[in-house]
Each structure stands twice: as structure tokens, then as C-alpha cells.
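[1] Okay, here's the prediction I keep looking at, along with the sequence it came from:
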Amino acid sequence: MKVLHVITGLAAGGAEQQLRTQLPYMSADCEVAVLTGAGVVAEAISATGVPVHRLDMRGNRDVRALGRLARLMRAGRYEVVHTHLYRACVYGRVAARLANVPAIVATEHSIGREQIEGRRITQPIRALYLASELLGHVTVAVSPTVADRLALWGVPRSRIVVIANGVDAGAFRYDPRLRERTRDTLGLPRDAFVVGGVGRLEPGKRFDLLIEAMPGLDDAFLLLVGIGSRRRQLEELARTLGVERRVVFTGESPDPRAMLSAMDVLAAPSQEETFGLAVIEALAAGLPVLYDTCPAIDDLPPGAAPGARRVMPARLSAEIGALARARPTRLTPPRAVRLYDIRHQVKQLEALYRRLLGAQASEEWR
């Protein structure tokens, strides 16, 4: 079975890292097409031997990329096209139809109540998404929350399949020596209490709340891992509050395990999430987690993630301060990490591919 994954970009984001995590566990012959900038995730995928095709799309209206993508699909004779993220879903499903690909799957990673991939949801955005959705066969929702939002948009429930994101627990296992090396590299004192934030530096992630907590945490440091449009504003906020020396921006990181090993707590104050992958990865690294919104935790049985606690924004600074004083030891990864094992997710995805290909073969036979 030959599969082409089409994704908008391959910078270090949740959907991008999820694809990177899936690929080594897939038995299918997989390749990746990236529409825009490649980034560190593209380099990591290429290093494993998986071909990465760069379409060099110059913007949302660069329709020439549609032709290049369709030609790639025809030449590759892919049996399945699997798209990820908004632009790739729109262009990828159209191209797959033009190339007569037998099975067309999309994963919806990022649809929120008011935003999708950090942008406000407008009627044209929604209409274009729904029109392209009709060209595919199935849309995978990464959580029941996402499935409900797709249904509210008008996607028929019969075309939605819930397959939760997966985590490779071993890839995030805590390493004390890696912790020391990473802190030395980043200029973090080995004995300091380090608060971590992981994700795109965009308004919805509310990393400004973590910076605003720093003046009350005299000896603590903040480690922000990610890129985004708000970096300059966040840096200015740190300077205004006089804590710029205790706030470290790493940009893109090819080694999430190293970053998590360097932290003492992960704080995830995002006001809206579709899954909350960083929370599960942090639990796999043995970190306590303070979060505001996380469907990945909410969808689990009670007690499956004892290391994660919901904290309202008004209480975030106080809760971080309590942890800084208590200096908690590393935790054993909870049951939640096992429930989201990447192997289980990949097994479900490949079963879906086979089911769609079997259905197409039956239609052709009739």
C-alpha cells in the first residue's frame, strides 16, 4: 500500500510532529508532500529515509501548486492520499481527485470554536473547507471534541471517524544527563526551577500568562519552545516586566525530549485546544502539567492522568509558585500515556486505509 501524506508545512507544530511520529510505525510505503516551508520536522523525516517532496507553494492563491501536486500524485501511483491541516486539506483533496487516487483521507487537527490554525473562522473559510471535504472519503477527527465541531460545521457524521493522536512514550522518556546538557546549552542553571511552555507562539496559546507570572517567581526560569507571530510581543512583555533574563525562547526544536527533560513543569494555558498533544508528551516525560483546556485529558476515564491538573488562568501563577516551592520529583508516566500509544493509532489508520481501498474495489467490481 502506497500512501502520500500531504501537509501544509513542516515546522515544529503539533500536527507536524504527529506525522513525524506516525511514519516509523506505518507498514505502508509512505512519502510526504509539503506545500510550504519545510523546517526542522522535514529534515527529521528525511533523515529516516522517507521521501519529502517540496511543492514550494508561495501563498494561499498559488494555484500552480495544485497542478504540481496532482502530477506528483499521478507519477507516484499512490493508493491513498492523506492530508493534514487546512490548506493541505483543500488543495490535497482537489489534487487527489484530479489524479484519480482511490482513497482520500484528511485528518482534522486544528478546528476550534472560533479559530482554525490560529486564524479566525470566517464564512468563506468554512465554505471552502466544506466544499473540499466532499471530494474526500473520510475525515479523521483527533478527538470527540473535533468530531463534534466538524458535525456542527455540517460534515455528516457518517464521514467522520475519531482516531486520537498518538504518543511514542519512549521518545520522551526523562533523561537526567540530557537535562543537564540541555540546560547548559540553553544557559539555564542546573538547579533552577524551570517552567515550560510548548507550542506555537500565537495569541490563543496565552503564553503571555506565563511571562506575567515570572515576577512573582524570583528564582524560576521560563522556557518557551516554538515559533509564531507573537514572539516579538512576548519578548517585549518580558522586557517590560524586567524578566527577560529569565525567559528563554528556543524557536523550533528538533529534540522535544531534550526540552521536556530540561523542564520541571509544563504549563499549558491555551484557551482552546483540539487535543493537547504537548500535555500527553509532557506526562510521558514524567512532568506535572497545569492546563486550562485539554480534550485529550477530558476524554479519558477519571484518574487516568493524575499528573495533570486543570488550573484557571487566575490561579496559574499561584499554582506554579507552589510547585516551585515543593520541587516535585519526576513522575511515573500515567495510564493516559499508554492509552494514547502511537502504535494503536497507526493500526487504526492503516485499517481505515484498507477499508476504503476495499470499498473502492467493490464499487469498481459492481
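    Ah, there it is. Numbers count the residues shown, from 1 in each chain.
[2] contacts, neighbours, all on C-alpha from now
    Will do.
[3] Next, the buried residues of the helix ranked longest in the chain.
    The residue-count maximum for a helix in the chain (DSSP state H) belongs to helix 342-365. With burial defined by 16 or more other C-alpha atoms under 10 Å, the residues of helix 342-365 counted as buried are 342-346, 349-350, 352-353, 356-357.
[4] roughly how far apart are residue 78 and residue 351?
    Here residue 78 is placed at a distance of 17 Å from residue 351 (C-alpha to C-alpha, to the nearest Å).
[5] Now do the helices in the stretch 251-366 of the chain.
    Applying DSSP state H, counting those that start in this stretch to the stretch 251-366 of the chain gives helices spanning 256-262, 277-284, 295-298, 313-326, 335-339, 342-365.
[6] Dump these to a markdown table, plus distance to residue 180.
    Formatted as a markdown table, the helices of the stretch 251-366 of the chain follow (distance: least, C-alpha to C-alpha, whole Å):
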| stretch | distance to residue 180 |
| --- | --- |
| helix 256-262 | 7 |
| helix 277-284 | 18 |
| helix 295-298 | 30 |
| helix 313-326 | 18 |
| helix 335-339 | 25 |
| helix 342-365 | 28 |
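[7] Which of the ones you listed sits closest to residue 140?
    Among those, the nearest to residue 140 by C-alpha to C-alpha is helix 342-365 (8.9 Å).
[8] got another, please set it beside the one above:
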Amino acid sequence: MSKTVLFVASVTKKHIIQFHLPYMKWFKEHGYKVHVCAGDDFEPEEARHIPYCDEYYIVPFYRSPFATQNFRSYKELRKLIEENEYELVHCHTPVAAAIARFAFRNARKKHNTKVLYTAHGFHFYKGAPKISRLYYSVEKAMIRYTDGIITINEEDYLAAKKMCRNKKCDAYKISGIGIDLSRVRNSTRTREDIRDEFGIPHDAFLVMSNSEINENKNVECSITAIAANKGVYMLICGTGKSMDKCRDLVKELGCTDRIIFAGYRYDAKELLHGADAFIFPSYREGLGLAAIEAMGAGLPLIVSDNRGTREYAVNGENAIVCECNNVSQFINAVRLLSSDGELCKKLGRNGYSCADKYGIENSLAEMAEIYGKYVDIPTSETETEVLSGENR
């Protein structure tokens, strides 16, 4: 068996590079070749370079399970399988993972290829719209082509455990996919120079957000909450399909001087040090790494109550937790934090400590233990016992 591992995801820059480089590096350090198969989301002028990657295959995956173009993606993956023999395939993102698992079904039998899937947040969950039943059906059907499902929150872990029951598939839960706390905490940038870059007064209360700008992230709620609190500023990092809609809302509310769109920022972690609070009103989150990074920088959180944020956000301890559809609660949360410096400090201190659990060192050790069950790496090189369905 070739010592080669394949990482599969819908996009490259905003998923593979953003989340999985530490794991790719780990495989390289253990003598593996690393291949990546993902959609090309680089800007036209950007170099298409992926650290720790030996081969990069550009295959477009479409988020909608109804997109007929995904059949072409499946055919591209089949060609990839014919050209390579993989010991392990690690899939990410729902549609790309489903296509990959189905494409590798014969390779699992012929070459004993092991297939893992990390669910960064199942698209079916308590309170989800009816369309989520389709995602549940697909996930359940794909179990037969999966050796292990890795989840990052308790609700998803219980769902995976149930789907894996009486199947040859293991369910795991890890502490997220890991954040680089040293990078978050050791920024060389100062509060003043960050604010000077964006023209934000040094003494203003600044709320930051960092996410893809789409319907699920509910950025319009954040904008409305800031607009209702005079003198409060907001720095929005990210891009996405709802960008124009959000820009129009800012203009409509007359807040173009206080709400700033910074675009996609590679240095978003550093920019946290210019803010006073972090807002995260998503309808759905698998975990929410951006919020955990903000905690790691010592910022109090204003978050919506969902299965991901419930893993770490405790109302009155390190966050103000609101109902995702209740804009008034977010308005009041911004008002409270912007007027109570002591509360900000308390929530920030508690969040700073809470973030330690989600450091990349912990997540990498947990994943090393899982990888060790499926590839030929001595278990003595792994460090952390993972809680699986059998030993939980």
C-alpha cells in the first residue's frame, strides 16, 4: 500500500489551507505523501500553493446536493482513484465528502483504502428546516462507505453514534479542529495601529466579526445591533454571497462611517487585538472557530444559542448568549458590554482560559490517535486517548 493520504473538501483556500495544514504537516513528518482534491477558490492573481501538499487536484464541488455539475466532479474523482493508490482518504464538507465516499467505495474493498469523514457541523440538527432530512438521508446512506466519522460537538456526536450503530463505522468526538493560540495571543499589532488602519477612534467601543458572509452567519443581525447603539463601531472580516445585501443594509441604516467591511483577511486573528468584543449570531455552527479565536484573544462574546456555541459559550461567564432570531437581545447585549467595562473584562478573562481546550496541540493529538487506528503508525507516537463510541 502506497503511503499516500488524500484530503478532500469543497474549496482549497477557505477550507484546506485555513483548517488542515497542521494535519497535512503531521502526515509529511510521518513519511507520507499528501494529496489535495478541492475546488479552486484562489483569487486570479494568487499563487496556487498549498504547504505540505505533494499533488493538488482541482475538482469543483458544488454545495447544493441538487447540482448536476457534481456528477462531473464524481467522474474526476474516479479518474484520480485510477491514477493513485491511497492508504487513507480524509473527507470534509458535506457534498464533497459524500461524492468522495461514494467514489472510493470500490477502493475500500480492492486496496483496503480507509475513509474518514469530519463533520464540521451536520446540516441536519434540532430545529433545522425540512430540507435537512435530505442531508440526514445522504449521511446515513454514506455510512456503509465510511470507516470513521469525526464530530466536533455533542449533538453531532450522538447523531453519528446512532447512525454508526451496528455498522462497520466508528464515531468520534474531538475538541474542534484546533486553533493556533500562540498566533492569536502573540500578535505584534497594537490596538492603536489596527484602529488607525481602518479610521476607528482609539476610544470607541469596537465589535468585530469574522466569518463568511452568508444567510447562515446572520451578519444582518450584527449590523442592526451595532446600528442601534450610537458611537459603537463594527469591523466585519469576510466575504460571501450576502455581501451586497449587508452593504445595502449599512447604507440604509446610515452607518457607513461606523460599520467597516474589511474583506477576507489572512490577518483576522491579529485584528482581534483592536476590538473590545466579538459578535457571532449564526443560525447554525458545528463549533465556531472564529468565536473561540476571539476568546483566545481575551474578547467577550455575543453569540447565538446553537449546538456549536453551546460547547463553550456560557451566558454571564464568558459570553452573552442570545436567541438567533431575537435582534433585540443582540442590541441589548451590545449596549450592555459597551457600557460596562468590568463585565467585559470578566467575560474576556474567563473566555481566555476556556479557549485553551481548543488549541491545535490538543486537536492534533486527538486526531493522531484516530489516524493511528487506520494507518500504519505506531500508537506510541500518539498522545491523547480519543473518546470513541465504545469508550465514552
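    Great, that's in hand. This is a predicted model, so every value here is computed, not measured.
[9] Just tell me which of the helices of the stretch 251-366 of the first structure ends up closest to residue 19 of the first structure.
    helix 342-365 (10.4 Å).
[10] mind checking which of the helices of the stretch 251-366 of the first structure is nearest residue 232 of the first structure?
    Residue 232 of the first structure lies closest, by C-alpha to C-alpha, to one member of those: helix 256-262, at 21.1 Å.
[11] which part of the second structure lines up with that closest one?
    Matched against the second structure by TM-score structural alignment, helix 256-262 of the first structure falls on residues 268-274.
[12] And the contacts of that stretch?
    The contact list for stretch 268-274 of the second structure (C-alpha atoms under 8 Å, 6 or more residues apart in numbering) reads 183-184, 187-192, 194-195, 206, 208, 210, 237, 293-294, 297, 299.
[13] Is it possible to mark the buried ones in those?
    184, 191, 194-195, 206, 208, 210, 237, 293-294, 297, 299.
[14] now, the most widely separated pair of these?
    195 and 293 (19.2 Å).
[15] So the residue lying farthest from the centre of the second structure versus residue 267 of the second structure, what's the distance?
    Distance from the centre of the second structure peaks at residue 110, with 33.1 Å (C-alpha atoms, centre = their mean). Distance from residue 110 of the second structure to residue 267 of the second structure, counting by C-alpha to C-alpha: 44 Å.
[16] With residue 154 of the second structure instead?
    Residue 154 of the second structure is 30 Å from residue 267 of the second structure, where distance means C-alpha to C-alpha.
[17] neighbour count winner among these two?
    residue 154 (17 against 12; other C-alpha atoms under 10 Å).
[18] Residue in the first structure paired with that one?
    Under TM-score structural alignment, residue 154 of the second structure pairs with residue 144 in the first structure.
[19] Would you mind confirming that its match is in contact with residue 162?
    Yes - look at residue 144 of the first structure against residue 162 with C-alpha atoms under 8 Å: they come within range, at 6.4 Å.
[20] of the buried residues of helix 342-365 of the first structure, closest to residue 30 of the first structure?
    Nearest member of these to residue 30 of the first structure, counting by C-alpha to C-alpha, is residue 350, at 11.4 Å.
[21] Alignment lookup: that closest one to the second structure.
    Residue correspondence to the second structure (TM-score structural alignment): residue 350 of the first structure is matched to residue 368.
[22] Now for the closest residue in space to residue 56 of the second structure that isn't next to it in sequence: which residues touch it?
    Nearest residue to residue 56 of the second structure in three dimensions, chain neighbours excluded: residue 36, at 4.9 Å (C-alpha to C-alpha, 6 or more residues apart in numbering). Neighbour list for residue 36 of the second structure: 6-8, 53, 55-57 [criterion: C-alpha under 8 Å, 6+ apart].
[23] now the first structure: which of the residues you listed match?
    Retained in the first structure by both residues aligned by TM-score structural alignment, their matches' C-alpha atoms under 8 Å are the following of these: 6-8, 55-57.
[24] out of those residues, which are inside strands?
    Residues from those lying in strands, with DSSP state E as the criterion: 6-8, 55-57.
[25] all strands for the stretch 1-150 of the second structure, in order.
    With strands called from DSSP state E, counting those that start in this stretch, the stretch 1-150 of the second structure shows them at 4-11, 33-39, 55-58, 88-92, 114-119, 148-151.
[26] Much appreciated, bye for now.
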